[in-house]
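Engineer: With the sequence up front, the predicted model follows.
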Amino acid sequence: MATVLGSGLAMLDSTVVNVALPHIGHDLSADLAGLQWTSTGYTLTLAALILLGGSLGDRYGRRKVFLIGVVWFAVASALCGVAPSMPVLIAARLLQGVGGALLTPGSLALIQSTYHPDDRARAIGAWSGLGGVATAIGPFVGGWLVDAASWRFVFYLNLPLAAAVVIVALRYVPESRDTTAQGFDIPGAVLGALGLAGITYALVEAPEKGGSPVVLGAAVAGVLALVAFVLVERRSRHPMMPPDLFRSTTFSAVNAVTFMVYAALGGMIFFLVLQLQTVSGFSALAAGIALLPFTVLMLLLSATSGSIAQKIGPRPQLIIGPLVAAVGALLLLRVGPDANYWTDVLPGVLLVGLGMTTLVAPLTSTVLAAVATRHAGVASGVNNAVARAASLLAVAALPLVAGLSGAAYKQPTAFSHGYRIAMVVCAGLFLLGTVLSALLVRRPAEVPTERVPERHVCCEVSGPPIEVGRPAGTARSEPAGTSAD
């Protein structure tokens, strides 16, 4: 309950806010850049700090850092709810992302460290499924709150949920930590955040400010920070994004596919929700419900997709999935003035949902299979960060590509033209995912082999196992409540 509600906070917030964007813009007199920052501010700090958040939990206690993240997230949500202006709202959204970066990795790590191995798979399955429910109901709840009360209640909703998490976690969740955890990659975290921030600022502000010194300076500073990030990661003793992982062709290829697919998805959802409300005349609730089939498909069919990938290998689904999603994005070009949900919206949403359902499970399993087991946690975190960074950059860049700026989202004709350009670009990004999968992903996925030093090898003999290399007279250490073979 604690981990599902905790991770559900982050999932819910990333969906409900999109539905509320037009109302936020109207109430706070925001331009399109303000709406972009409302969406990207949260994703920026979350993507930049999520790997550091996992490391902090391992070192100082997973429950402690998880709870700090939940409380931080709740306080930032309250600030969002009372924000009197766009600058205050954007600053609060940045703070929300920091809280999300602390609680998100801790939610799964707590299950991994607390449950017995025999029960762990079922616990993770419940966590994943119920987390999917939180994502599914997000647009519906957000739309209802916006129409029935105010967009501010989208943020107030987090407060009782966070209180429930704190109460349950303090009473029932044991503390755990990694006693072998090493140092932190603070320089890497700072440079990664600065790099993403600089590039995002340049992309968001370029439509209004053009090639001004501030925009160009931010772009150059962002690129230099990311270059420095790569150099620091190569020299760091404890890198947050170990360069060795990318020596695997499969790992690099699948993360490239992840970037393309999630950039397309993030940009598509941002534009579709605005198009439905600004151009098609949908209410916030109707716009939220319009996206519901997408999430329901992922919730119901993801496990089946994973089973199929296990039998036939990931490559076919990584090729077909983005291709189906690309067709769905092109079908969404039909969404315009007086759009009919059943004929203009639903077919595209269903195909994008089917495409993502087809590819997400094999995408995740291939990332984990492409690295050594000891790197599984870091590999999953890197893939998560890549997905969020892709969505961040897509929402920042697509309005520039589509020629939208200022109050264009309030002008149906101008926004509809930009929407069509954005949907074509999103379809192209999905197709790039298909091409990369076809060219670079092979079956079976390469799994690095590790040479185990002889002093750690266990020799099987008739009788108790002999552990070679253990000093004479030392006892085998067992966790409390377990027994040795």
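Structural biologist: Alright, I've got the coordinates.
Engineer: can we go C-alpha only for contacts and neighbour counts from here?
Structural biologist: Noted.
Engineer: neighbours around residue 172, how many?
Structural biologist: Residues lying near residue 172 (other CA atoms under 10 Å) number 10.
Engineer: Spatially nearest residue to the most centrally placed residue in the chain, not counting backbone neighbours?
Structural biologist: Nearest to the mean C-alpha position of the chain, by CA atoms, centre = their mean, lies residue 388 at 4.2 Å. Nearest residue to residue 388 in three dimensions, chain neighbours excluded: residue 47, at 5.5 Å (CA to CA, 6 or more residues apart in numbering).
Engineer: what residues are up against that neighbour?
Structural biologist: Taking CA atoms under 8 Å, 6 or more residues apart in numbering as the contact definition, residue 47 lies against 101, 384-386, 388-389.
Engineer: Then residue 389?
Structural biologist: 43-44, 47-48, 196, 259.
Engineer: How much space separates the residue nearest to residue 388 from residue 398?
Structural biologist: Computed as CA to CA, to the nearest Å, the residue 47 to residue 398 distance reads 19 Å.
Engineer: cool, and residue 67?
Structural biologist: 36 Å.
Engineer: And residue 73, by the same measure?
Structural biologist: For residue 73, the distance to residue 398 - CA to CA - is 28 Å.
Engineer: In addition, the following structure is provided for comparison:
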Amino acid sequence: MTSPVQHAPARRLAARLRTRRAARGRGWTARQWAALFCVLSGYVVGTLTASGTAISLPSISAELQAGPAAMQWFVTGYLLATTCLVLIAGALGDRFGRRLVLRVAACVYTAGIAISAIAPTIVLLNVARISAGVGSAGLMACGAAVLTTSFTGSDRVKAFALCGAAGGIGMAIGPSAAGWIVDAVGWRGTFGVLAAASLLMVASTFLIKETRAEKPRPFDLLGAGMLIVGLSLLLLGISTMTSGNTAVGGGQLVGAAVVLTLFIVRALRVSAPLLELSLLRDRITSAWLISAVMATAGMTGFTVYLPTYLLVVHGLNAAAAGTWMLAFTIPLFVVPMIVSRWVNRGGSAPKIAAGCLTLAATAYLTFALLATVGEVWVALIPTAALGFAIGSLTALSDAQLMSRIDHDRIGMASGLLNTMRSGATSIVLALFGAGLVVAIAARVGPQTADRLATGDVAAISESVAVDGFGHGWTLVLAGNGVLMLAAAAAFVGLILAGRRQAERAAA
């Protein structure tokens, strides 16, 4: 006869198996699927809109007889509206309802895209694009807030990982898919197709559960105005500086610094500011905010200029460069689900994130060393490692950050995350591009540098092109590596400080 003690391990194993079967059989509700579908649709449509817009610029300019200034606003207006309003949209969601703001934002976005398809003039097209940017702000802020309130625990990690995978898929096939659509139906037809797809996003909002803050706060209208002015000056200053007008751009950046400093000072003094900086008192929350921002900003310049590097230094054509970039993009949509399962099975999210920030830094520094050495395939390993690192950070960071926010401030936190993400991405991209041109110019002169940075190698000897661009690429990648190392150090330091903070609070 066996004793109860001998049966104990078997009983524990059976209990674990029953728990896993129950969890697998529980499934998600229709409201949860609707929330996930809405957010995933936003990712896909947003990616195709961005790619289709970039591909269609020459056709739009020719058909509507638009000059450079008008076309610049076509690109910049959308970004300005989105970045300046995303924090405001999150605050409105907390006060009036996250589903409500998400639905209104989806309607405004869809209307903006639809009007873009029929706009007879560049002025109306720019107004429509700015309207779509307003809608995009609400989608970004309240999309993450709705996911946070719709899912809990391991389901939340999985849902955010699916969004990360969708972003990776969009990056991998978005340009090609947008190119096919534009070739098939033209730029107006492309906006029409995307508007029709966006209607599904609008419809899904009617199934999502409504949530709002239990104790709504008064809306900080003055703070909202200061934020809009400050961020507008910041983005315009970056754009103006990169176009070569340093005097005006510098003045805009100084103005942005003054206004945003006043915004922060005011937020520390008033009772109900647009942004409660107390969110950042939790060191672990701050650590995950850094991780989430760097997951996007840290790869921006690399992904934009990598095809040009492959063209100039290694002589690859566009098709070959696109295929080569799969080494980076495939991990972006494969890794998130693997990492989410690992964390849900007991893996340490902070250790994974710290390791991946360090891996990204190592990949950049390794690629910098190999930029002009050997065959092009040598750089596939650091490129794939970077894709693995960014994919892992994308899978973890948003879910870990939002899980630490109390219910009443979820929209505010989502708005803060996306504001910092958009701002940091714009700054890093501008610095990456400017740094690349300056570093190339140090080798081959400013005129040749401007041409090489855009991939124009006509009448430039191969040795000069490879030496100049390779030198610039090495330096900017090394800078990215140092930036990611600093982010890794800050992340680890804040995690450790947060744990000590929690231990003192418990004592």
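Structural biologist: Perfect, I can see it now. Since we're looking at a predicted model, the values are computed, not measured.
Engineer: Overlay the chains and give the TM-score.
Structural biologist: Overlay of the two chains. TM-score (TM-score structural alignment, normalised by the length of the first structure): 0.74; 441 aligned residues with a CA RMSD of 4.3 Å.
Engineer: Break down the stretch 151-300 of the first structure into its helices, ranges please.
Structural biologist: Ranges of helices in the stretch 151-300 of the first structure, per DSSP state H, counting those that start in this stretch, are 152-156, 158-172, 186-209, 213-235, 249-278, 284-290, 292-312.
Engineer: As TSV, those with distance to residue 340 of the first structure would be great.
Structural biologist: As requested, the helices of the stretch 151-300 of the first structure are arranged in TSV below (distance: least, CA to CA, whole Å):
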stretch	distance to residue 340 of the first structure
helix 152-156	27
helix 158-172	33
helix 186-209	32
helix 213-235	40
helix 249-278	10
helix 284-290	11
helix 292-312	16
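Engineer: Among those, which comes closest to residue 325 of the first structure?
Structural biologist: When those are compared by CA to CA, helix 249-278 sits nearest residue 325 of the first structure, at 8.9 Å.
Engineer: Next, count neighbours for the residue mapped onto residue 232 of the first structure from the second structure.
Structural biologist: Taking TM-score structural alignment, the alignment pairs residue 232 of the first structure with residue 266 from the second structure. By other CA under 10 Å, the residues close to residue 266 of the second structure number 17.
Engineer: Does anything pack onto the helix or strand hosting residue 14 of the first structure? Which helices or strands?
Structural biologist: Element membership of residue 14 of the first structure [criterion: DSSP states H and E] is helix 2-27. On a contact count with 3 or more CA pairs under 8 Å, 6 or more residues apart in numbering; DSSP states H and E, helix 2-27 of the first structure meets helix 32-60, helix 86-114, helix 117-148, helix 152-156, helix 158-172, helix 249-278, helix 284-290.
Engineer: just checking, residue 448 of the first structure is part of a strand?
Structural biologist: No - going by DSSP: H, G, I helix; E, B strand; the rest coil, the assignment for residue 448 of the first structure is coil, not a strand.
Engineer: ok, it - contacts?
Structural biologist: Residue 448 of the first structure sits in contact with 248, 370-372, where contact means CA under 8 Å, 6+ apart.
Engineer: Ok, residue 467 of the second structure next?
Structural biologist: 372, 443.
Engineer: try it again with 6 Å
Structural biologist: For residue 467 of the second structure, no residue meets the contact criterion (CA atoms under 6 Å, 6 or more residues apart in numbering).
Engineer: Is it in a helix, a strand, or coil?
Structural biologist: Under three-state DSSP, residue 467 of the second structure comes out as helix.
Engineer: Any figure for the gap between it and residue 213 of the second structure?
Structural biologist: 57 Å.
Engineer: And residue 202 of the second structure, by the same measure?
Structural biologist: Residue 202 of the second structure is 23 Å from residue 213 of the second structure, by CA to CA.
Engineer: Kindly report the same for residue 93 of the second structure.
Structural biologist: On the measure of CA to CA, residue 93 of the second structure and residue 213 of the second structure end up 9 Å apart.
Engineer: The two: which is more packed in?
Structural biologist: The residue with more neighbours, out of residue 93 of the second structure and residue 213, is residue 93; 29 against 19, by other CA under 10 Å.
Engineer: Can you report how many residues lie near the residue nearest to residue 93 of the first structure when sequence neighbours are not counted?
Structural biologist: Excluding the flanking residues, the one nearest residue 93 of the first structure by CA to CA, 6+ apart is residue 42, at 4.9 Å. A count of neighbours around residue 42 of the first structure, defined by other CA under 10 Å, yields 26.
Engineer: got it, and residue 161 of the second structure?
Structural biologist: Quick note: residue 161 of the second structure (other CA under 10 Å) scores 30 neighbours.
Engineer: just the one 5 residues further on next, same as before
Structural biologist: Using other CA under 10 Å as the criterion, residue 166 of the second structure is surrounded by 23 other residues.
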